[in-house]
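[1] The following block contains a protein sequence and its predicted model.
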Amino acid sequence: MSKVVLITGGSSGIGKSIGEFLSHKGFTVYGTSRSPERYPDSKIKLVALDVADVLSVEKAIETVAHEAGRIDVVINNAGAGITGPIEDIPNEEIKRNFETNLFGPINVIKAVLPQMRKQNSGLIINITSIAGYMGLPYRGIYSASKGALELITEAFRMEIKDFNIHMTNVAPGDFATNIAAGRYHAPVVKGSPYEATYGKVLKAIDEDVDSGDDPIMVSNMIYKIINTPNPRIHYKVGAFMQKFSIVLKRVLPDKVYEKMLLNHYKL
């Protein structure tokens, strides 16, 4: 019997890539979207789900569990980008980003745990980001929301270990997806004290995404994890230097590492 996989944010980008890849591998795959009707040509079945709406999450989990009989793997992929000087980003946008990137996955985990306990098995994979390992200039809110999800996963793993349910993080680097199109970014304001530096960094961020790797790399990593009996706590996938930057943060003095980031962004 094929494993049943539920992927939040499965209509585009990395989530879509993962869904189609696992479907080709013989898994029973459900993706989610706030508006499934907008994707009539989706190659995987989409169910309605808004990660920020607890009732919507619970209904989607109930629908998939009833239809498929079980949920073996949940991939918390739905996420939102955000850029801007922290001083200039409206608090409502900061809260909205955390609702999607942190509280959203928590909502999904809470909703699916009873089903997985009933099965006495399950795997939850949280898609975080290499940006979550460091505070990046003009991406501080995104870094913070993804970093918080990394730590939540560490705690959750220990709390659910007696239920035969595994949980892990996958932190991608920059991949060629449409994330920039749906990202909130504070405008580059004429006369702002951040005008020159933020404009420069925003251009570099967009170029990094546009020249990013094929998201199939993430799909391969997810497939490998699903087939691993006892997954590690953290996985990173992306360009060598992006992954190596996490190692450097561990070993370099804080100010040396900060200087390296400032040089990278030409600040």
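    Ah, there it is.
[2] Every contact and neighbour count from this point should use C-alpha atoms.
    Will do.
[3] Let me see the ranges of the helices in the stretch 151-267 of the chain.
    For the stretch 151-267 of the chain, applying DSSP state H, counting those that start in this stretch gives helices covering 195-210, 216-226, 240-251, 254-264.
[4] Do I have it right that residue 61 meets residue 112?
    Yes: look at residue 61 against residue 112 with C-alpha atoms under 8 Å: they come within range, at 6.4 Å.
[5] circling back to that earlier point, out of the helices of the stretch 151-267 of the chain, which comes closest to residue 33?
    Proximity to residue 33 (C-alpha to C-alpha) singles out helix 216-226 among the helices of the stretch 151-267 of the chain, at 18.7 Å.
[6] Give me the distance between the two termini of stretch 230-249.
    Using C-alpha to C-alpha, to the nearest Å, the end-to-end distance of stretch 230-249 comes to 27 Å.
[7] ditto for stretch 74-82
    End-to-end distance of stretch 74-82 (C-alpha to C-alpha): 24 Å.
[8] same check, this time on stretch 187-197
    13 Å.
[9] Name the residues that touch that stretch?
    With C-alpha atoms under 8 Å, 6 or more residues apart in numbering as the test, stretch 187-197 has contacts from 84-85, 198-199, 267.
[10] please redo it, this time with the cut-off set to 10 Å
    83-85, 87-89, 137-138, 198-200, 202, 265-267 (C-alpha atoms under 10 Å, 6 or more residues apart in numbering).
[11] Nearest to residue 10 among these?
    Taking C-alpha to C-alpha as the measure, residue 10 lies nearest residue 83 of those, at 22.9 Å.
[12] What is the burial count for the closest one?
    Neighbour count of residue 83, defined by other C-alpha atoms under 10 Å: 24.
[13] and if you look at residue 84?
    Residues within reach of residue 84, counting by other C-alpha under 10 Å, total 24.
[14] cool, and residue 91?
    Residues lying near residue 91 (other C-alpha under 10 Å) number 11.
[15] That one and residue 97, how far apart?
    Distance of residue 91 to residue 97, given as C-alpha to C-alpha: 10 Å.
[16] same question, residue 111
    From residue 111 over to residue 97 the distance is 20 Å, taken as C-alpha to C-alpha.
[17] ok, and here's another one to check against it:
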Amino acid sequence: MSKVVLITGGSSGIGKSVGEYLTQKGFTVYGTSRNPEQYKNSMFPILRLDVKNKDSITETVSYIIKKEGKLNVVVNNAGAGITGPIEEIPETEIKANFDTNFFGPINVIKAILPQMRKQQSGLIINVTSIAGYMGLPYRGIYSASKGALELLTEAFRMELKAFNINMTNVAPGDFATNIAAGRYHAPLLDDSPYKKTYGKTLELMNEHVDAGSNPNMMAEAIFKIINTKNPKVHYKIGEFMQKFSIVLKRILPDKLYEKLLMKHYKL
């Protein structure tokens, strides 16, 4: 019998690639979107779900369990980008980003855990980011939300061991997706003290996304994780230098690493 997989944010980008790959491998896949009617030609069903709405989460999870009788794998992929000088990002936008990138996955996990406990099995894969391993200039809020999810997973894993439920993080680097189009950009203000440096960094970030890796790399990685008996705590998926940046942070003095980041972002 095929495993049943729920992928939040499964209508485009990484989520779509993962869903299509797993469908081709024989999995029963359900993706989600806030506007599922726009994706009627999807290879797998796209259900309505907004990770910022608990009722929406409960309704969709209940539908899948009622229809399939089980839920084996959940990929917490829905996320939102945000850029800007921390000083100038409105508090409402900061909270909205954490609602999507941090509290959203928590509420999805809470909704599916009773079923996984009942099954005495399950796998939860939280899609974080290599940016979550370091505080990046003008991406500080995004780094913080993804870093928080990384740490949450470490704690959650230990709490779920007794129920035979596995949880892991998959941190992608830059992939060629539409995340840049959907993220919140703090405006480049003419009178801002950050105008010059923020403008240059914004251009560099967009170049990285446009020249990013093929999302199929993430799909293949997640397929392998699902077929791994004891998944690791953390996985990093992306170009060598992006993954190596995490190693450098671990071994270099803080100020030297900071200088390297500032040089990279031309600050």
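    Arrived safely, thanks for sending. Worth saying up front: this structure is predicted, and the values here are computed from it rather than measured.
[18] Determine which two of the contacts of stretch 187-197 of the first structure are furthest apart.
    Across the contacts of stretch 187-197 of the first structure, the longest distance by C-alpha to C-alpha is 22.0 Å; it joins 89 and 266.
[19] Among the two, which residue is more densely surrounded?
    Using other C-alpha under 10 Å, the more surrounded residue of residue 89 of the first structure and residue 266 is residue 89, with 18 against 11.
[20] Can you find the partner of that one in the second structure?
    Using TM-score structural alignment as the criterion, the counterpart of residue 89 of the first structure in the second structure is residue 89.
[21] Please name the nearest non-neighbouring residue to that match.
    The shortest distance from residue 89 of the second structure to any non-neighbouring residue, by C-alpha to C-alpha, 6 or more residues apart in numbering, is to residue 186 (5.9 Å).
[22] so the one you found makes contact with residue 141?
    No: in this structure residue 186 of the second structure lies outside contact range of residue 141 using C-alpha atoms under 10 Å: 11.6 Å.
[23] Give me the spatial nearest neighbour of residue 210 of the second structure, chain neighbours excluded.
    Residue 210 of the second structure sits nearest to residue 176 (C-alpha to C-alpha, 6+ apart), 5.5 Å away.
[24] Kindly provide the distance from the aligned partner of that neighbour in the first structure to residue 86 of the first structure.
    Matched to the first structure by TM-score structural alignment, residue 176 of the second structure sits across from residue 176. According to C-alpha to C-alpha, residue 176 of the first structure and residue 86 of the first structure sit 25 Å apart.
[25] can you give me the strands in the second structure?
    Here the second structure has its strands, by DSSP state E, at 4-7, 28-33, 46-48, 73-76, 82-83, 122-127, 165-172, 184-185, 234-237.
[26] Just put those in CSV and tack on distance to residue 216 of the second structure.
    As requested, the strands of the second structure are arranged in CSV below (distance: least, C-alpha to C-alpha, whole Å):
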stretch, distance to residue 216 of the second structure
strand 4-7, 15
strand 28-33, 16
strand 46-48, 19
strand 73-76, 15
strand 82-83, 24
strand 122-127, 14
strand 165-172, 12
strand 184-185, 25
strand 234-237, 11
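[27] hang on, the earlier thing: can you pick out the residue with more neighbours from residue 111 and residue 97 of the first structure?
    Remark: of residue 111 of the first structure and residue 97, residue 97 carries more neighbours, 23 against 19, as counted by other C-alpha under 10 Å.
[28] Could you find the closest non-adjacent residue to the more buried one?
    Spatial nearest neighbour of residue 97 of the first structure, excluding adjacent residues (C-alpha to C-alpha, 6+ apart): residue 80 at 6.4 Å.
[29] Report the contact partners of that neighbour.
    The contact partners of residue 80 of the first structure, taken as C-alpha under 10 Å, 6+ apart, are 96-101, 142, 145, 179-180, 182-184.
[30] The same query, at a cut-off of 7 Å, please.
    By C-alpha atoms under 7 Å, 6 or more residues apart in numbering, residue 80 of the first structure lies in contact with 97, 100-101, 183.
[31] out of these, which is most surrounded?
    residue 101 (28 neighbours).
[32] What residue in the second structure is paired with that one?
    Under the alignment (TM-score structural alignment), residue 101 of the first structure maps onto residue 101 of the second structure.
[33] Hmm, residue 79 and that match touching each other?
    Yes: applying C-alpha atoms under 7 Å, one finds residue 101 of the second structure in contact with residue 79, separated by 5.1 Å.
[34] residue farthest from the centroid of the first structure?
    residue 191 (34.2 Å; C-alpha atoms, centre = their mean).
[35] where's that one relative to residue 91 of the first structure, distance?
    From residue 191 of the first structure across to residue 91 of the first structure, the span is 21 Å (C-alpha to C-alpha).
[36] same question, residue 170 of the first structure
    Counting by C-alpha to C-alpha, the gap from residue 170 of the first structure to residue 91 of the first structure is 28 Å.
[37] For stretch 207-220 of the first structure, give me every contacting residue.
    14, 17-18, 21, 174-176, 237.
[38] Could you check how far it is from the centre of its chain?
    The chain centroid and the centroid of stretch 207-220 of the first structure are separated by 14 Å under C-alpha atoms, centre = their mean, to the nearest Å.
[39] from memory the match of residue 89 of the first structure sits against residue 185, does it?
    No: at 8.6 Å, residue 89 of the second structure and residue 185 do not qualify as touching, with contact defined as C-alpha under 7 Å.
[40] shared neighbours, those two?
    When C-alpha under 7 Å, 6+ apart defines a contact, no residue borders residue 89 of the second structure and residue 185 alike.
[41] aligned partner of residue 58 of the second structure in the first structure?
    Using TM-score structural alignment, residue 58 of the second structure sits opposite residue 58 in the first structure.
[42] No further queries at this time; thank you.
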